[in-house]
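Novice: Prediction below, plus the sequence it came from.
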Amino acid sequence: MTRPTRRTVLGLAAAAVAGAAGLRPEVAAASSPGASHGWATATLARMTLEEKVGQLFVTYAYGATADTADQRNVTAYGVATPAEVVAKYKLGGVIYFAWTDSVANPPQIAALSNGLQRAALAVGTKVRVPLLISTDQEHGVVFRVGPPATQFPGAMALGAGRSVADARAAAAIAGAELRAVGVNQDYAPVADVNVNPLNPVIGVRSFSSDPNLVARLTAAQVIGMEADGRIAATAKHFPGHGDTATDSHTGIPTIDHTREEWERIDAPPFRAAIKAGIDSIMTAHIVVPSLDPSGDPATLSKPIMTGILREQLGYDGLVVTDSLGMAGVRQKYGDAEVPVLALEAGVDQLLMPPRMDIAYDAVLAAVRSGRISEKRLNQSVYRVLRLKHRNGIVARPMVDVAAVSSVVGIPAHYATNQRISDRTTTLVKNAASLLPLASGPRKILVTGYGVATTQTLANRLAARGATTTVRQTGATPTDAAITAAVAAAQSHDLTVVLTMKAWDTLVTDKQAKQQKLVKELLATGRPVVVVAVRDPYDIAYFPEAATYLATYSYADVSMESLAKVLYGEIAPAGKLPVDIPAAGDPSKILYAFGHGLTW
């Protein structure tokens, strides 16, 4: 049992847990391991087969409130409102996205959460089971709840900062803010080790290419989110998505690590997460022949999900699939077979099946026919129920909408975020000793990626006395935009150009336009500072740049940290959490893990 172990290690008595989490002592006491087992077992015994199957599913519904009628719900589910979606399938969980109109602002999210919980609690005639309400709040480049919620710079920035305490603090704040709006499960942290610089889907979502660093920061975020923030964390994507050049949203990646390489590279963060008491683990839609030669994606692999995760690693917590609508899990089997195979493999919850009616009916039929035994079904439902009780969701399913503003985006959280961010900016190259900038007026051109990002940085520089001009060119600048930016650079004292995955020419050659922009700016002979605001690998494609920094994030807080570094208000403290190889030659390392200049 991983959960009691974590609590023993942390030495958290019920009253201490209540104080840290803002829970009443009686709620924390009711969430003890023994109480959770008793409630889960008793509840399971009273559930109908349909109610049990419903607990296995997590999906989305369209609408800003539980009672919002939306034709998209009718099309997808045959009912109009989110509350009706919950009731129809007796859902175990829901997931929030911006495109489902679920996350407009914190009070709206909290009210929606309460409405959906009321719908869930009204489902059963003999049982009352609240929802797991989840979202992907990784921070950095993947987040669902935007400002005023605190926006941290993300995993790889934390990897550059190297601080276990900062990783825990960020997760604690993220957890507390999500809990305040009724989200009780975060699909984070990312435990993948990004050893492939050409990885199109993970990149800065990973802490590092170093397994030990990823393991330390993953464990810290598990503890911060669960022990401090009091929501369920989810380590993803098991057995490790860090060494792929294929995006599992659009294809099925194959990881060619040997078993020894998997043990050395991919396994340590998941082992650390389990040791820290991780509440849930998300699967990866990847093929790993050394772990299962069948060619099945890990999500559907019993040798991986049961043989390795359950038996070898000893994990008895909740396992949830990545989205079942992704191509990586749909290419080999049909939409009716995939959820059944996932359960047979050892998974507990099925996330976002592309056709809910088909998936729900397929699982129900598999249990009724005996293909999935009721004992096997009960194992997964028990894990779902146990987690809900342990995390206090059963005792307190609702949140106080009026109290949201006292938790979400408060000044103390913003200040902590800025302190953390200030320790992450990495100065990779300063060959011309251009930095730090001397005080005094100057004309600065800010160009490159991001309408909001370029303007935010320009505002920060203007606040320090610069006269700024913005020439935003985007991730795929046109020749006309490049020409305009280069012309503007001629009349400015300094140009700061922001790049965003300028290395990524795998899918389209349009990204090469960013490389062209930087090269033409450098060719002017005017002072140029190049800043990678996402993956740090970009400099491999314009090594002639004399001044290069990596922020790993284009969040506002990262631009403030960048401005501080440019002006010497703080010294750059970040160290590369990955190697930067030469373009086209991964064996040649331009800048090694741990590199970082300062003054």
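Specialist: Now that the structure is in, tell me what you want to look at.
Novice: from here on, contacts and neighbour counts on C-alpha atoms
Specialist: Fine.
Novice: could you check the distance from residue 482 over to residue 164?
Specialist: For residue 482, the distance to residue 164 equals 41 Å [C-alpha to C-alpha, to the nearest Å].
Novice: ok, residue 351 - how many residues close by?
Specialist: When neighbours are defined as other C-alpha atoms under 10 Å, residue 351 has 22 of them.
Novice: here comes the other one, which I'd like you to weigh against the first:
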Amino acid sequence: MTTRLARTRPRRIHALAVPLAGLLAVAGTGIGIGTSASGSTPDANAMTALDAAAQQTLHGLTLEEKVGQLFVTWVNGKSADEVNPKNQTDFGVDTPAEVVRKYHLGGVIYFNNDSRDNFDTPTQVAKLSNGLQQAAISSGAHVPLQIGTDQEGGTVTRMGAPATEFPNSMAIAAGRSTTSATQAATIIGHELRAVGINQDFAPDSDVNSNPANPVIGVRSFAGQPELASQFVTAEIKGYQNSGRPAETVSSTAKHFPGHGDAATDSHTGLPRIDRTEDEWRKIDVPPFKAAIAAGIDSIMSAHIQFPSLDPSGEPATLSKPIITGKLRGELGYDGVVITDALEMQGVRELHSDAEIPVLALKAGIDQLLMPVHLELAINSVISAVKSGDLPMQRIDQSVLRVLKMKLKRGILTSPFNNPALVAKKVGTPANLATAQGIADRSITAIANDAGVLPLKQKPATALVTGWGVASTQTLADRLTAHGTKATALQTGQAPSDDLIAQATEAAKNTDLVVVLTNNLGGFPLQNKLLQALMATGKPVVAVAAQIPYDAGYANPVPTWLATYGYITPSLEALAKVVLGETKPSGKLPVDVPAGADVNTVKYPFGHGLSW
């Protein structure tokens, strides 16, 4: 059981403490309040108690406190009391704790980028989480926070090493083991909860049916709905049903109604999906149906136009026909629906920042993630309620869903973590070994026409070139660790003639050349590099270090491997395959077309060589 820290517990005991003692007794097994042992069928008695406890809390909240529960935002800083000038700019206060208290926030989201960085060490994150929970409980609402992050694995990883890092979703699906998916999600969820993060905005439940998709790609499990559905279900089991409520996290299936066919990045524009409604049901719906059947706590909306589902042109986030009609009505989902980030251009293309939150709530959304101007957004909702434009019933409905999710996940009963235990739970040797095993099963041999692999003998030297400063160096380090002295020469996505010449010259003095590519279709100069290196006569292994579709664009390259990402475990797995210490066992989770000709499949779904 998660240890509560006496020094951080507020003097005022949360109003639900007594009712929740009975609620936990009803739940019994600790698998999750309101779920059966399978995690899929709610127990009627527990759900009744859950509803009653949520109603009790709701009735104690003012309008402002209710509206605060509907918002999730970033905060600036690595401790709750850190004075960060960005908080004044963004929120009009100095510290993360003051942001939480001022707005009675329902949730916060952690980031690890240059402009918003909440991560230093796992222990530091645990202390930050405790400080923010203290602020929430001591604010007017007295309701602990939903603390979330995007920990999908691979490309989208917020809490990196020394926490356990897992490959991208597509890499896990390439290994074809749903057990591995559940193991990965279990470890991710337990490590997040150990540092006070109680919601993971994962798994990505999109079917990546468009090879040119600029924002989903390897974040998706597969290009076919059946395989994607199996892995979505497996990960939800790991996130939500792998322990007591205080050990698990709320999972979030994203991005409804399906972002997999987009040709535009919704961060920078408004994608339009031109599938028919029947195609949508066949391709995009199955993973979300599977998520709902698995008892998913929350679903995230997409900022995409889907004319066959709503001809008005509204993005799905603001579309009542899509959110209330399709998700709530047709699919029968009654859990929390949260928007994708409201600072993204896809949702801001047609409406002002003041209009967006009100329109989202009218559409059937429950939580509003990362509005550009938090105070404006909150005031817009409050004004809409006071004017009668938004009925109070609509607000109460969403607040109840949020409270029930917090109750179900044990957030209201166990909001604090114990920083002293973090090192024993995060990045453990057993967890790291599991992650490496999953990565080892993901490497896919797409082509081996010249019989370069397996190598007849271990090379004394190797050149690692192509895309990525960190990725080329990491792979060179891993090859060296396995007995082949390797050097790195990064040439980037658009290698210049000078860099190509340098790589070609370096190749002449080595036994093996490994070339990492990333989005060869969008950056074709990488193909020029490949051709120049093959002309040296040296054995060349090309590696799709992100999307496997690169193998369809090359002219001709006889040896192709795919890693579906470039985290260290994936590059370690690659090094072992290249040097013959392990055999590739991955199978393509997508069709790889012949370059831009999406109607011609060069390497089909399920393809994968071994030796």
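Specialist: Done, it's in. The shown structure was predicted, so the numbers you read here are calculated from the model rather than taken from an experiment.
Novice: Could you check which of residue 482 and residue 164 of the first structure has the larger neighbour count?
Specialist: Per other C-alpha under 10 Å, whichever of residue 482 of the first structure and residue 164 has more neighbours is residue 482, with 23 against 17.
Novice: How about the secondary structure of the more buried one?
Specialist: With DSSP: H, G, I helix; E, B strand; the rest coil as the basis, residue 482 of the first structure sits in helix.
Novice: ok, and the closest non-adjacent residue to the equivalent of it over in the second structure?
Specialist: Aligned counterpart of residue 482 of the first structure in the second structure: residue 500 (TM-score structural alignment). Counting by C-alpha to C-alpha, 6 or more residues apart in numbering, residue 500 of the second structure lies nearest to residue 529, which is 5.6 Å off, once chain neighbours are set aside.
Novice: aligned partner of that neighbour in the first structure?
Specialist: Aligned partner of residue 529 of the second structure by TM-score structural alignment: residue 517.
Novice: Would it be right to say that that match lies in a helix?
Specialist: Yes. Assigned with three-state DSSP, residue 517 of the first structure falls within a helix.
Novice: Distance-wise, check it relative to residue 475 of the first structure.
Specialist: Per C-alpha to C-alpha, residue 517 of the first structure is found 10 Å from residue 475 of the first structure.
Novice: These two: which has the busier surroundings?
Specialist: residue 517 (25 against 19).
Novice: What is the neighbour count of the aligned residue in the first structure for residue 325 of the second structure?
Specialist: Residue correspondence to the first structure (TM-score structural alignment): residue 325 of the second structure is matched to residue 307. Per other C-alpha under 10 Å, the neighbour tally for residue 307 of the first structure reads 17.
Novice: ok, now which ones touch the counterpart of residue 468 of the first structure in the second structure?
Specialist: Correspondence of residue 468 of the first structure to the second structure, assessed by TM-score structural alignment: residue 486. Counting by C-alpha atoms under 8 Å, 6 or more residues apart in numbering, residue 486 of the second structure makes contact with 461-464, 476-477, 479-480.
Novice: Look at residue 486 of the second structure and tell me its secondary structure.
Specialist: Secondary structure, three-state DSSP: residue 486 of the second structure is strand.
Novice: Which residue in the second structure aligns with residue 114 of the first structure?
Specialist: That one, residue 114 of the first structure, aligns with residue 130 by TM-score structural alignment.
Novice: Can you tell me, leaving aside adjacent residues, what's nearest to that match?
Specialist: Nearest non-adjacent residue to residue 130 of the second structure, counting by C-alpha to C-alpha, 6+ apart: residue 416, 5.5 Å away.
Novice: Cool, thanks, signing off.
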